[in-house]
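S.K.: Give me coordinates for this.
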Amino acid sequence: MLWVNAMINGPEVPPISGNAPKQLCIILHGYGADGFNLIDLARIIGQEFPDMQFIAPNAPHPFEMGDEGHQWFSLYERSDESYYQGVLSAEKHLNEFLDYQLKRFNLAEENLIVMGFSQGCMTAVHTMLRREKACALVVGFSGRMLGSMDQIKSSLKSKPTICLIHGKEDEVVMFEYFNEAKSKLKDCGVECNHLAVDRLGHSIDYQGLKFAVKHIRQAI
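M.R.: From the prediction side, this is the model:
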């Protein structure tokens, strides 16, 4: 594949049907990980959607803690405004990637699912609310919604359905951010389906995946 402008890229799983893709699912990893960290979700979800193409791009920046990973934006300066400015930068990379992949597979936004974990969730929710056309669904695991209500509302361009899943025992992105995100989405008039998972930390479990699959099926 020809990548333009040093575009982000990562592992892919084609439709198990062997047909041309009818849907596209983009999976965004968390802080310090890479696309291979989550691409196995495609092998699980793909059993339910045989015509779905999956891509898990590596985030655009090397992991700032020095390991062999990637990050969507820096967490070095621990402030909400710094995080917001970071996700604004990540949005540009993700939008270029999404536009390219939709054109590559000749698919429309209504055929697009964007899924993210932790920092990938933050990037997915932020970006997809600011695209001109709504995608079919955003699925966010263990993340939060960055920006003040003024910042979010002033840049809101589309209202895709959003599915949020969060462990009640999350020790990395605290559970309170799950409730905050629900409240922000409600104030924006964005439909939000949500699941709080008992006895789950900063992770994705079968219950959360089952919930996600249910809403993907409804969306497409």
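
S.K.: all contacts plus neighbour counts: C-alpha atoms, from now on.
M.R.: Fine.

S.K.: In this protein, mark out all the strands, start to finish.
M.R.: Applying DSSP state E to the chain gives strands spanning 12-13, 23-28, 52-55, 61-62, 70-71, 112-117, 137-141, 162-167, 192-197.

S.K.: Throw the ones you listed into CSV and include mean neighbour count and distance to Asp99, thanks.
M.R.: Shown next, in CSV, are those (neighbours: other CA atoms under 10 Å; distance: least, CA to CA, whole Å):
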stretch, mean neighbour count, distance to Asp99
strand 12-13, 18, 16
strand 23-28, 26, 12
strand 52-55, 24, 13
strand 61-62, 18, 20
strand 70-71, 22, 21
strand 112-117, 25, 11
strand 137-141, 28, 16
strand 162-167, 26, 20
strand 192-197, 17, 24
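
S.K.: Following up with a second sequence; could you model it the same way so I can compare the two?
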Amino acid sequence: MTKTLSGPMLPPRSAPAKHLMVMLHGYGSDGADLLPIGQHWSGNLPDFLFVAPNAPDVCAINPGGYEWFPLKTDRTLSRVEGAEHSRPIIVNFLIDLWAQTGLKPADTILLGFSQGAMMTLHVGLSLDEPLAGIVAFSGALIPPPGLVDGLTPKTPVAILDGDLDNVVDPNLSREAVETLTGLGYDVSYHRATRTAHGISEDMLDFALSFILAQSI
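M.R.: The predicted structure is shown next:
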């Protein structure tokens, strides 16, 4: 049986929605954890529908939260295997959202934090059509099929991290920037100073400016 996603959403201030933001939470968390970002940005993005699905599996170490993939001893291998497992679930969720709302990939921002940021990059860079933009906070690039061969659309990407992050090495963000830039992607990058594993105010401001710059 194919797994489906569900979670909280925040309706647009001005209906009907003209844009969509799908937000993917971190390991052991849930969709409600990221919904305040939508509340924070809703004044600047009044025609956005914000959707924050819970990951498909209950978190192994926190039964009150969810995971996009389990953490194993070999983190690199678990990321690759886990991303491949969850990618079609997220893609199907996006396809259903577009069908239900009448919106399109070009109207959509895909945003994620930590493990959700890894999935955001992995999924967003695997689609047949470009999104309006991808925003990845404190994540890493797990290349989807076709990326290195230049077979995927060049969606604009914003990558953000904190210089004191001891959960996800910020050098993984830097590597993602270098890889995607080398492949011809338009990448905006911001490293927040004195910031651990989280989303600071200046990271939010940078991400919002990126979103507004995508003709939205």
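
S.K.: Can I get the strands of structure 1 in JSON lines including distance to Ala219 of structure 1?
M.R.: JSON lines is the format used below for these (distance: least, CA to CA, whole Å):
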{"stretch": "strand 12-13", "distance to Ala219 of structure 1": "21"}
{"stretch": "strand 23-28", "distance to Ala219 of structure 1": "11"}
{"stretch": "strand 52-55", "distance to Ala219 of structure 1": "13"}
{"stretch": "strand 61-62", "distance to Ala219 of structure 1": "31"}
{"stretch": "strand 70-71", "distance to Ala219 of structure 1": "29"}
{"stretch": "strand 112-117", "distance to Ala219 of structure 1": "9"}
{"stretch": "strand 137-141", "distance to Ala219 of structure 1": "6"}
{"stretch": "strand 162-167", "distance to Ala219 of structure 1": "10"}
{"stretch": "strand 192-197", "distance to Ala219 of structure 1": "12"}
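
S.K.: Nearest to Glu81 of structure 1, out of those strands?
M.R.: strand 70-71 (17.2 Å; CA to CA).

S.K.: For the closest one, enumerate the helices and strands it packs against.
M.R.: strand 61-62 (3 or more CA pairs under 8 Å, 6 or more residues apart in numbering; DSSP states H and E).

S.K.: I'd like to know how far the aligned residue in structure 1 for Asp57 of structure 2 sits from Gln47 of structure 1.
M.R.: In structure 1, Asp57 of structure 2 lines up with His61, judged by TM-score structural alignment. Remark: distance between His61 of structure 1 and Gln47 of structure 1 (CA to CA, to the nearest Å) = 32 Å.

S.K.: Trace Leu20 of structure 2 over to structure 1, please.
M.R.: Using TM-score structural alignment, Leu20 of structure 2 sits opposite Leu24 in structure 1.

S.K.: Let me see the contact set for that match.
M.R.: Neighbouring residues of Leu24 of structure 1 by CA atoms under 8 Å, 6 or more residues apart in numbering: Met52, Gln53, Phe54, Ile55, Leu102, Leu107, Asn111, Leu112, Ile113.

S.K.: Of these, which are reproduced in structure 2?
M.R.: Counting by both residues aligned by TM-score structural alignment, their matches' CA atoms under 8 Å, the members of the contacts of Leu24 of structure 1 that carry over to structure 2 are Met52, Gln53, Phe54, Ile55, Leu107, Asn111, Leu112, Ile113.

S.K.: Distance to Gly147 of structure 1 for those residues - can I get that in JSON lines?
M.R.: As requested, the kept ones among the contacts of Leu24 of structure 1 are exported to JSON lines (distance: CA to CA, whole Å):
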{"residue": "Met52", "distance to Gly147 of structure 1": "32"}
{"residue": "Gln53", "distance to Gly147 of structure 1": "31"}
{"residue": "Phe54", "distance to Gly147 of structure 1": "29"}
{"residue": "Ile55", "distance to Gly147 of structure 1": "27"}
{"residue": "Leu107", "distance to Gly147 of structure 1": "30"}
{"residue": "Asn111", "distance to Gly147 of structure 1": "27"}
{"residue": "Leu112", "distance to Gly147 of structure 1": "24"}
{"residue": "Ile113", "distance to Gly147 of structure 1": "23"}
